[in-house]
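Colleague: heads up, no residue letters with this:
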């Protein structure tokens, strides 16, 4: 299957920021950028005039997104196309063919445009490949503030990638994506893990929770270091720093990702039929509060 980065776009400013981010990512990976617009979906009885208007809007949206992509990265290979809805199904189908699917996001006010509300949540929760959410004003992976009027250089300088690593369930797909993202950007990787103290319901004989707080933290740091050892060897050029914090993971990740080039978190895939929009509490929280692009990586 040909490798590519795909960005879903509409007429919003968020989509333009996503297109610029996606162009840089495609350039870093050495793959084409596919710009995709999903036309408004309606019943088959929709009038010919309505369908014609939708196609005109799609062409205008695609032109604008392609212009922003080329401004951000003039050398990128861009392919623009439109397709019919429903939007969630079209985006999920596209994601199957992507290194990453990129979408514009408004953070606290939910995903925008054709990925508004439940549609956007469904895409993030069900996509078979990583989904990156990009916000206006925070979509750069450079050292400078970014908006769609200032494309900046194509490589990050001095802004780390942040990985939210679940030490209770470390996953190769998530870790590999984060290390590779740092390698592609020629920057460091900061790994953040959270742990919780024991309770009457979770404490068992011989567990780390039997020791005092400082020693428990040291044990968790040892766990994190052991998990990362193989990946340090695989990516020797990536400078890695680790941080283990007590308490809830999402606030720590949001703080750690302030000024980061990318925040990487995981989403467990499920074996039941593809219904619902659950992404997990940590992924749900950071996708709305983080002030940098957020990559949600599915894993088994």
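Modeller: Yep, that arrived. Keep in mind the model is a prediction, meaning the values are calculated, not measured.
Colleague: use CA for all of it now, contacts and neighbours both
Modeller: Will do.
Colleague: go through the helix ranked longest in the chain and flag the buried ones.
Modeller: Counting residues, the longest helix found in the chain (DSSP state H) is helix 48-72. Of all the residues in helix 48-72, those buried under the rule 16 or more other CA atoms under 10 Å are 54-55, 57-59, 61-62, 64-72.
Colleague: identify the farthest-apart pair in those.
Modeller: Longest distance between any two of the buried residues of helix 48-72 is 27.0 Å, between 54 and 72; criterion CA to CA.
Colleague: burial of residue 207, as a residue count?
Modeller: Neighbourhood size, residue 207 [other CA atoms under 10 Å]: 11.
Colleague: ranges for the helices of this protein?
Modeller: 13-29, 48-72, 87-95, 118-126, 172-185, 213-234, 249-256, 281-289.
Colleague: and these as a markdown table, adding distance to residue 201?
Modeller: What follows is the helices of the chain, written out as a markdown table (distance: least, CA to CA, whole Å):
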| stretch | distance to residue 201 |
| --- | --- |
| helix 13-29 | 44 |
| helix 48-72 | 52 |
| helix 87-95 | 39 |
| helix 118-126 | 30 |
| helix 172-185 | 29 |
| helix 213-234 | 18 |
| helix 249-256 | 20 |
| helix 281-289 | 21 |
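Colleague: hey, which of the ones you listed is tucked in deepest?
Modeller: Highest mean neighbour count of these: helix 13-29, a mean of 27 (counted as mean count of other CA atoms under 10 Å).
Colleague: so what does that one touch, helix or strand wise?
Modeller: For helix 13-29, the elements it packs on are strand 5-8, strand 33-38, helix 48-72, strand 100-104, strand 131-134, helix 172-185, judged by 3 or more CA pairs under 8 Å, 6 or more residues apart in numbering; DSSP states H and E.
Colleague: take a look at this one as well, against the first:
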């Protein structure tokens, strides 16, 4: 049986938007949709049991509202729902192991409403071994300001494009393939973006690309990007692909490039870090500032 698209719902506007997006994705992928609500409850006493009954009732209401939203938007999708006991991060990570894609609501890092934002969403993204998509509610929060645009940043992408942020130092098949498949499912153009920065003299090794002038350096990066993508162009000849290399901080370049996109795809390395699993700076910036859904694809 095909793994379902799973979405976490908590009754917030963001999780309802995530449920609707997940339903559309389930339809595109030909998969069932599973709605999951997590209760942070541990039975300790008779009073705890009564509290648990109330939470189960509230959970059923949350799931019912999400199902109504989904059926209105995508009446043909197959829906299952379930409640799980928390903590939320661990429950959602368990759900992710059974998912084709896990979808969560997000308000970036400026809002704390609902369990699907803030530390929980970041904890799931940092540890999940399956792709996680973060979806915002349509209205943007007023206190968020994207990074200032660098002079060499690419112009905002056309509406509906899938944008792939690629690090050519560690271009990963899992991330690239997810982006090509996402573009194919949507009949959309795929825009691949790589950001590079002029290295300092102290960071250069013998024969490195930084020894040439800026124009030549940009051309070298462009050629490298084209070479990396050629095998994927051959595999997905029906997909229109554009390639952009831009000088600047990857965070700024990618956030600006994703303006107006239908989906941004970034990778996340699962390697252990000294302070434990966490998101990298590019993923962190995308979650905080990008308005379109952000797919975080794990890789080794």
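Modeller: Yep, it's here. Being a predicted model, the structure only gives us computed values, none of them experimental.
Colleague: overlay them and tell me the TM-score.
Modeller: The TM-score (TM-score structural alignment, normalised by the length of the first structure) is 0.90; 282 aligned residues with a CA RMSD of 1.9 Å.
Colleague: related to what we said a few turns ago, reformat the helices and strands packed on helix 13-29 of the first structure as a markdown table; add distance to residue 295 of the first structure.
Modeller: Compiled in a markdown table, these are given as follows (distance: least, CA to CA, whole Å):
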| stretch | distance to residue 295 of the first structure |
| --- | --- |
| strand 5-8 | 13 |
| strand 33-38 | 17 |
| helix 48-72 | 19 |
| strand 100-104 | 9 |
| strand 131-134 | 4 |
| helix 172-185 | 9 |
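Colleague: hmm, back to that, what's the longest helix of the first structure packed up against?
Modeller: helix 13-29, strand 33-38, strand 78-83.
Colleague: for the ones you listed, which one sits closest to residue 287 of the first structure?
Modeller: Residue 287 of the first structure sits nearest to helix 13-29 of all these, at 14.3 Å, using CA to CA.
Colleague: now the angle from that closest one to strand 33-38?
Modeller: 150 degrees (axes from the mean of the first three to the mean of the last three CA atoms, to 10 degrees).
Colleague: hmm, who's touching helix 13-29 of the first structure?
Modeller: Helix 13-29 of the first structure is touched from outside by 4-9, 32-33, 35, 64-66, 68-73, 75-76, 102-106, 112, 133-136, 139-141, 147-148, 151, 154-155, 184-185, with contacts defined as CA atoms under 8 Å, 6 or more residues apart in numbering.
Colleague: now stretch 161-168 of the second structure
Modeller: 157, 176, 179, 182-183, 188-195, 224-225, 254, 257-258, 260-267.
Colleague: got the end-to-end distance for that stretch?
Modeller: Start and end residues of stretch 161-168 of the second structure are separated by 21 Å (CA to CA, to the nearest Å).
Colleague: in it, which residues are buried?
Modeller: For stretch 161-168 of the second structure, by 16+ other CA under 10 Å, it's 161, 162, 163, 164, 165, 166, 167.
Colleague: what about the fifth one, distance to residue 295 of the second structure?
Modeller: Read it as residue 165 of the second structure. Using CA to CA, one gets 11 Å for the distance from residue 165 of the second structure to residue 295 of the second structure.
Colleague: now do the shared contacts for those two.
Modeller: Joint contacts of residue 165 of the second structure and residue 295 (CA under 8 Å, 6+ apart) are 264, 265, 266.
Colleague: so the second one touches residue 179, yeah?
Modeller: Just to be clear, that refers to residue 265 of the second structure. Yes: the criterion here is CA atoms under 8 Å, and residue 265 of the second structure meets it with residue 179 at 6.2 Å.
Colleague: quick one: which of the buried residues of helix 48-72 of the first structure is nearest residue 44 of the first structure?
Modeller: residue 54 (13.7 Å).
Colleague: what is the neighbour count of residue 98 of the second structure?
Modeller: 15.
Colleague: which non-adjacent residue is nearest it?
Modeller: Of all residues not flanking residue 98 of the second structure in the chain, residue 3 sits nearest, at 6.4 Å (CA to CA, 6 or more residues apart in numbering).
Colleague: what sits against that neighbour?
Modeller: So residue 3 of the second structure contacts 31, 32, 98, 99, 100 (CA under 8 Å, 6+ apart).
Colleague: can you tell me how far it is from residue 224 of the second structure?
Modeller: 35 Å.
Colleague: again with residue 135 of the second structure
Modeller: Taking CA to CA, one finds residue 135 of the second structure at 32 Å from residue 224 of the second structure.
Colleague: okay, the contacts of residue 3 of the second structure in JSON lines with distance to residue 119 of the second structure next?
Modeller: Listed next are these as JSON lines, based on distance: CA to CA, whole Å:
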{"residue": "31", "distance to residue 119 of the second structure": "29"}
{"residue": "32", "distance to residue 119 of the second structure": "28"}
{"residue": "98", "distance to residue 119 of the second structure": "22"}
{"residue": "99", "distance to residue 119 of the second structure": "21"}
{"residue": "100", "distance to residue 119 of the second structure": "23"}
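Colleague: hang on, the earlier thing: nearest to residue 48 of the first structure, out of the helices and strands packed on helix 48-72 of the first structure?
Modeller: Residue 48 of the first structure sits nearest to strand 78-83 of all those, at 16.3 Å, using CA to CA.
Colleague: ok and that closest one relative to helix 48-72, angle-wise?
Modeller: 160 degrees.
Colleague: can you list contacts of strand 78-83 of the first structure?
Modeller: Taking CA under 8 Å, 6+ apart as the rule, strand 78-83 of the first structure contacts 32-39, 58-59, 62, 66, 69-70, 90.
Colleague: kindly report the same for stretch 199-213 of the second structure.
Modeller: Contacting residues not belonging to stretch 199-213 of the second structure are listed as 198, 217, 220 [CA under 8 Å, 6+ apart].
Colleague: nearest to residue 281 of the second structure, of those?
Modeller: Checking the contacts of stretch 199-213 of the second structure one by one against residue 281 of the second structure (CA to CA), the nearest turns out to be residue 198, at 18.4 Å.
Colleague: can you report how many residues neighbour that closest one?
Modeller: 15.
Colleague: ok, now which ones touch it?
Modeller: 210, 214, 247.
Colleague: ok, residue 279 of the first structure next?
Modeller: Counting by CA under 8 Å, 6+ apart, residue 279 of the first structure touches 121, 124, 125, 267, 268.
Colleague: and the last one? What does it align with in the second structure?
Modeller: Read that as residue 268 of the first structure. Residue pairing (TM-score structural alignment): residue 268 of the first structure is matched to residue 269 of the second structure.
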